[in-house]
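In: Below are the sequence and a predicted model for it; my questions follow.
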Amino acid sequence: MRIGRLRIGRFRRGLVALFVAASVAVPLSGAARPAAVPAPAPAALGPIAAAGLDARYTANRGNILAAEKMADDYGNRRRARALDAMAEPGRNFLSFDGRDGGRTVEVFGDLAHAERIAALVPGSDTNLDLYARLRNGASALSKQLGPRAAVIAWMGYETPATVSPEILTPGRADDAAPELTSFVRDLRSAWPTARTSLLCHSYGSVVCAKAASRVDVADIVLYGSPGTGFDTAAALHTRATVWAGRGGADWISDVPHASLRLPFLTLGFGTDPVSRHFGAHLFDAGPGGHSDYLAPGSVPLKNIARIVDGQSPIAPSSPSQGVRHA
């Protein structure tokens, strides 16, 4: 018992230390956050529907071009270059809001005729200026899945900075969960027969967990997760199959998997999703790091694609390559 109390005490002290360090670092890292670059209001669009996708894509491309001009006039060349790339022919956005750090929902593949849909929910430091990382992962997964599947990069919330107090608290996820719930509800209404999965990276797994009981999806896949804010997969109260995986070199394994309730906030996200106690179905996430889960040709990319397809992940070729329970 004494050893258990000491371990919990270390976890709590670790969380407080991380919070204090992040609080001190915020003024130093503020310059790295996306500036409030001017942008037009989003295009006025109705509910998502298969029949109106082309018109929707065209309207959002026009909005992106308008935002690019405003960013260029403002003198933010980095933002203007990012928006210029987003407006390239062949790129398709269900929604776009260029204000502040930006909100975007991009489609990869033929959504109109999709039989499987995978929505990616990203973690920290995902914004218009750093959007290429999310796009590259979505594109790689789309290629792995092939035809009759659509991948959606859902950047529908203000993500926390990796070095900030918000990264240790559920506040941003509390704000994001209703938006994700509404988006999935629209998808399910427009494509009721498609097999739909949520793929949740890092802090995005906290968002998915908070929305889990209100979304109708086949799978919820947690990878590179710091925790979910729930003690067990059963506590998510979802009919979806809950999966979890972590790469062998992912630094997230060193984050204390505990939670500490303070008078005005909660620090940390509790049980490690790859632990026996959490109770998720585990998949082999290979030897990679925190940003490697959707790398082309990687073990986790192949296994996540199999989950989206409704297949079992490939078992590791040796015990040392598998997911280790915490």
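Out: Arrived safely, thanks for sending.

In: contacts and neighbour counts: CA atoms only from here.
Out: Noted.

In: the helices in the stretch 151-300 of the chain, which residues?
Out: Using DSSP state H, counting those that start in this stretch, the helices of the stretch 151-300 of the chain run over 171-190, 204-211, 299-308.

In: In a markdown table: the ones you listed, plus distance to residue 82 and mean neighbour count.
Out: Below are the helices of the stretch 151-300 of the chain laid out as a markdown table (distance: least, CA to CA, whole Å; neighbours: other CA atoms under 10 Å):
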| stretch | distance to residue 82 | mean neighbour count |
| --- | --- | --- |
| helix 171-190 | 24 | 18 |
| helix 204-211 | 22 | 27 |
| helix 299-308 | 26 | 23 |
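
In: Quick one: closest of these to residue 123.
Out: With CA to CA, the closest approach to residue 123 among these belongs to helix 204-211: 4.5 Å.

In: how close does residue 287 sit to residue 271?
Out: Distance check for residue 287 against residue 271: by CA to CA, to the nearest Å, it reads 22 Å.

In: Now residue 93: which helix or strand?
Out: Using DSSP states H and E, residue 93 maps to strand 92-97.

In: Show me the contact partners of the helix or strand just after that strand.
Out: Once the chain leaves strand 92-97, the next helix or strand it forms, by DSSP H and E, is strand 103-109. Residues outside strand 103-109 that contact it (CA atoms under 8 Å, 6 or more residues apart in numbering) are 91-97, 127-128, 138-139, 142, 147-158.

In: So residue 197 versus residue 21, what's the distance?
Out: Going from residue 197 to residue 21 by CA to CA gives 36 Å.

In: These two - which one has more neighbours?
Out: Using other CA atoms under 10 Å, the more surrounded residue of residue 197 and residue 21 is residue 197, with 25 against 14.

In: Below is structure B, check it against A:
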Amino acid sequence: MTTGTTGTTGTAGNRAVAPATTALRTGTARPARAHGRLRRTALASLIAGAVVFPISAAASPDVPAPAPAAFAADAAPHTRYAANRASLAEAARMAQDADRTGRASKLRTMEAAGAAQFLTFDGRGKGRAVEVFGELETADRVTVLVPGSDTTLDTYERFRAGAVALQQRLQAEHPRSAVVAWLGYDTPGTVSTTVLTADRADEAAAELAPFLDQLGAMAGPGARLSLLCHSYGSVVCARTTTGPAVGDIALFGSPGTGAGSARELPTGARVWAGRGADDWIAGVPHVRLGAIGFGADPVDPAFGARPFAAGAAGHSDYLKPGTESLDSLAAIVLGTTPDPEATHA
């Protein structure tokens, strides 16, 4: 990943160079200014290197697909599911006809996963999909998973696997649970400059906030919503305004949120943060240089989030069956995690 630079040419460029040249000739150069530039460059490079090195970008070919199905605001979930299954099948056919065999194979895998319940499906470009696991219309505990970088239709299966594992874990204790895998935005590529800024997160938050309002109307009466936000998804959640139906927000594998503390987030929900011992993102510098970087570390006690145990989880392991992190996230959703503030009161 590289950060963009701009050059100065012509007369303006000469004006910019002249003072530095004069200073060198007279021995009055300003080392502090040069040091500041070097420091900013070094920090930006460090952020980029820490984010880019552990993960390679996933290819997301621009493939043909039908326009997504349109629905009335009050359309029932099962009406949406049926229309989106048809759209998924057509997208797979069009991808195959266009010789995009990789995407076609991924879409057929999504089709074969049973009676898929998609509230949204768009097979164009990187793709978007919002899939429900469980009976949304009767659920009183609804969890929305928000993914991080490089989550596309081409890598959807790994995102889906986490949603399935969480749903199975929740239903073991609380049958009236539903999990929503929300790939409702164009995630940034890990090897790109977009993953270092909040631009994509701001766009996603503008989509996620109204979706949460609609979801509350689709779910069972008085349903309690939780947001579980992974990696760059934690930046998205930190910028999403939530209503009273959202009771908890959990940030995990987070590079930071762009906020200085949990109190700055536009939500009245309880905010949790956890990081596994084997998560490489712990090495990402928690700095912010202009629009680059995300600042304070959410697991730092000074940030003010409630901590949860994530065990030895690596960056992609938080929702794996049998892990301490999955147990902790399930407890947050179900409201069975002891409140650290109450414990220390």
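Out: Noted; the coordinates are in hand. Given the structure is predicted, the values throughout are model-derived calculations rather than measurements.

In: what's the average per-residue distance for the strand holding residue 93 of structure 1 once overlaid on structure 2?
Out: Following the fit onto structure 2, the mean deviation recorded for strand 92-97 of structure 1 is 0.6 Å by mean CA distance after the TM-score superposition for structure 1.

In: repeat for stretch 53-64 of structure 1
Out: Relative to structure 2, stretch 53-64 of structure 1 is 0.9 Å off (mean CA distance after the TM-score superposition for structure 1).

In: Map residue 91 of structure 2 onto structure 1.
Out: In structure 1, residue 91 of structure 2 lines up with residue 67, judged by TM-score structural alignment.

In: count of residues packed around the residue lying closest to its match once chain neighbours are set aside?
Out: For residue 67 of structure 1, ignoring the flanking residues on the chain, the nearest one in space by CA to CA, 6 or more residues apart in numbering is residue 39 at 4.8 Å. Residue 39 of structure 1 has 21 neighbours, counted by other CA under 10 Å.

In: what's the matching residue for residue 39 of structure 1 over in structure 2?
Out: Taking TM-score structural alignment, the alignment pairs residue 39 of structure 1 with residue 65 from structure 2.

In: and that match, what does it touch?
Out: Neighbour list for residue 65 of structure 2: 90-92, 94-95, 122-124 [criterion: CA under 8 Å, 6+ apart].

In: Residue 293 of structure 2 now?
Out: Residue 293 of structure 2 makes contacts with 44, 47, 196-197, 256, 258, 286-287, as judged by CA under 8 Å, 6+ apart.

In: got TSV for the residues you listed, with distance to residue 31 of structure 2 and neighbour count too?
Out: Output for the contacts of residue 293 of structure 2, formatted as TSV (distance: CA to CA, whole Å; neighbours: other CA atoms under 10 Å):
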residue	distance to residue 31 of structure 2	neighbour count
44	20	20
47	24	22
196	28	25
197	29	19
256	31	27
258	30	26
286	26	18
287	23	18
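
In: Which one of the residues you listed is nearest to residue 320 of structure 2?
Out: Minimum distance to residue 320 of structure 2 across those is 22.6 Å, recorded for residue 256 (CA to CA).

In: From residue 298 of structure 2, how far off is that closest one?
Out: Distance of residue 256 of structure 2 to residue 298 of structure 2, computed by CA to CA: 6 Å.

In: Residue in structure 2 paired with residue 280 of structure 1?
Out: Matched across to structure 2, residue 280 of structure 1 falls on residue 305, judged by TM-score structural alignment.

In: For its match, the count of nearby residues, please.
Out: A count of nearby residues for residue 305 of structure 2, using other CA under 10 Å, gives 23.

In: and if you look at residue 152 of structure 2?
Out: Neighbour count of residue 152 of structure 2, defined by other CA under 10 Å: 27.

In: Alignment lookup: it to structure 1.
Out: Aligned counterpart of residue 152 of structure 2 in structure 1: residue 127 (TM-score structural alignment).

In: The strand holding residue 93 of structure 1 corresponds to what range in structure 2?
Out: On structure 2, the counterpart of strand 92-97 of structure 1 by TM-score structural alignment is residues 117-122.
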